[in-house]
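Enquirer: Sharing a model that was predicted from the sequence below.
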Amino acid sequence: MSEPLSQQYREILVGLGENPEREGLLDTPKRAAKAMQYLCHGYQQSLEEIVNGALFESDNDEMVIVKDIELYSLCEHHLLPFIGKAHVAYIPTGKVLGLSKVARIVDMFARRLQIQENLTKQIADAVQSVTNAAGVAVVIEAKHMCMMMRGVEKQNSVMSSSVMLGAFRESYNTRHEFLQLIGRNN
């Protein structure tokens, strides 16, 4: 755990008018620093580490979808959480990606300070670069605490973002099938 980070959390407590020496706050700077390091551990990961060679030969050329991948990230503007789910699809061209690797790719990018729009694109670009797929689609739906806990305080708002690459961008039918399979196109 980073001692400088812990000290900075102590200074935040002082800045808020709190007494970091009171019983309930004695270990808070250390706990907060450890929590923030965990929430941002995506910075210590690389795509190569995450995939770890888990690409497998396959003659399947039909859509592969992993949906409802829960994600937890921190808004880079307010350092407040946004929480939601990602739906990721790709059309293989000779190789398929190990199933857990899709979720790990989502986590790696989500565990960095982010905005949802960039997170969506980073996931799509990563899946594309690893699989060389004919197309990649990513939809993320998330609730943002920066909008729920402060500011306009809209409790039921959900942000949706999508990135469509290759066949998902070029073909209405492919895009429509994906959206229908994830329950977003009635």
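Expert: Good, I have the coordinates. Please read these numbers as outputs of a predicted model, since none were measured by experiment.

Enquirer: contacts, neighbours, all on C-alpha from now
Expert: Will do.

Enquirer: For residue 75, which non-adjacent residue is spatially closest?
Expert: residue 114 (5.2 Å; Cα to Cα, 6 or more residues apart in numbering).

Enquirer: ok, that neighbour touching residue 76?
Expert: Yes: contact criterion Cα atoms under 8 Å: residue 114 and residue 76 qualify, at 5.0 Å.

Enquirer: pull the longest helix from the chain.
Expert: Ranked by residue count under DSSP state H, the longest helix found in the chain is helix 116-131.

Enquirer: So which elements touch it?
Expert: Contact here means 3 or more Cα pairs under 8 Å, 6 or more residues apart in numbering; DSSP states H and E; on that basis helix 116-131 packs against strand 81-91, strand 95-97, helix 99-110, strand 135-144, strand 159-166.

Enquirer: Any chance you could list what contacts it?
Expert: Helix 116-131 is touched from outside by 47, 55, 75, 88, 90, 92-93, 95-97, 102, 105-106, 109-110, 133, 135-140, 161-165, with contacts defined as Cα atoms under 8 Å, 6 or more residues apart in numbering.

Enquirer: here comes the other one, which I'd like you to weigh against the first:
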Amino acid sequence: MDSQRVESAVRELLLAIGEDPDRDELVSTPRRVAEAYSEFFSGVGVDASHLLSETFPLEPDVGAHAPQPVLVRGISFRSVCEHHLLPFLGTAHIAYVPSNRLIGLGRLPAIVDIIASRPQLQERLGEQIAQTIADGLDARGVLVVLEASHGCVTMRGARQTASSTVTIAARGSLAEPAARAEILMLIGAIPLPSTTSSTR
């Protein structure tokens, strides 16, 4: 990323909205925005599939049963909507059915982070995550469920502050209705650990 160009563009934007970029409160804003953008868009030009280069063999089942799905729920992510350059925040749930290789569970959030760190659409984000896992692991099936709250919906226009968007991307065996329904049930059936506590 060209930080100097970002800083110049932010300064020009402040001038365009009628602000004074040289006032004390704004003088460091172009630099701060450039630093933030270096995080928000760190996935531009990065191939997330390299995270799948290290895998582990799936031991053959003596009972000759088909491999069962691996499900990781509650992966937090943030991205930036490419239509308005406003953030969207959400949770990803990822399931895959391995063929003969497994991936370290920590690699799944890392894949989400790389692909989300670009100007994005939620619908495309889910599809790209699913395709990366399907291709990189030669997985029998992949299911990616994303739920996110979009700044372009909550903070402007209709200002639907309580709304969220859910998208589903499926590949292979997990695109079949029965298998997909089972994973969706598992995503919702087991309560996620609470991050807040209440006192009386």
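Expert: Cool, got the structure. Predicted model, so just to flag it, every value in this text is computed and none were measured.

Enquirer: Next, the TM-score between them, please.
Expert: The TM-score (TM-score structural alignment, normalised by the length of structure 1) is 0.93; 182 aligned residues with a Cα RMSD of 1.3 Å.

Enquirer: about what we covered before: of the helices and strands packed on helix 116-131 of structure 1, flag the one that's most buried.
Expert: strand 135-144 (a mean of 25; mean count of other Cα atoms under 10 Å).

Enquirer: give me the stretch of structure 2 that that strand matches.
Expert: Mapping strand 135-144 of structure 1 onto structure 2 (TM-score structural alignment) gives residues 141-150.

Enquirer: Could you find the closest non-adjacent residue to the residue positioned nearest the centre of structure 1?
Expert: Centroid check for structure 1 by Cα atoms, centre = their mean gives residue 110 as the closest residue, at 2.8 Å. Excluding its sequence neighbours, the residue lying closest to residue 110 of structure 1 (Cα to Cα, 6+ apart) is residue 73, at 4.9 Å.

Enquirer: Could you identify the residue of structure 2 that aligns with that neighbour?
Expert: Per TM-score structural alignment, residue 73 of structure 1 is aligned with residue 79.

Enquirer: Doesn't that match lie inside a strand?
Expert: Yes: counting by DSSP: H, G, I helix; E, B strand; the rest coil, residue 79 of structure 2 is found in a strand.

Enquirer: how far away is it from residue 182 of structure 2?
Expert: 28 Å (Cα to Cα, to the nearest Å).

Enquirer: which one in structure 1 is aligned with residue 111 of structure 2?
Expert: Under TM-score structural alignment, residue 111 of structure 2 pairs with residue 105 in structure 1.

Enquirer: didn't residue 91 of structure 2 look like it was pressed against residue 144?
Expert: No: Residue 91 of structure 2 is beyond contact range of residue 144, at 10.4 Å (criterion: Cα under 8 Å).

Enquirer: and the match of residue 111 of structure 2, what is it in contact with?
Expert: Neighbours of residue 105 of structure 1 in contact, by Cα under 8 Å, 6+ apart: 47, 50, 123, 126-127.

Enquirer: Against residue 127 of structure 1, how distant is it?
Expert: 8 Å.
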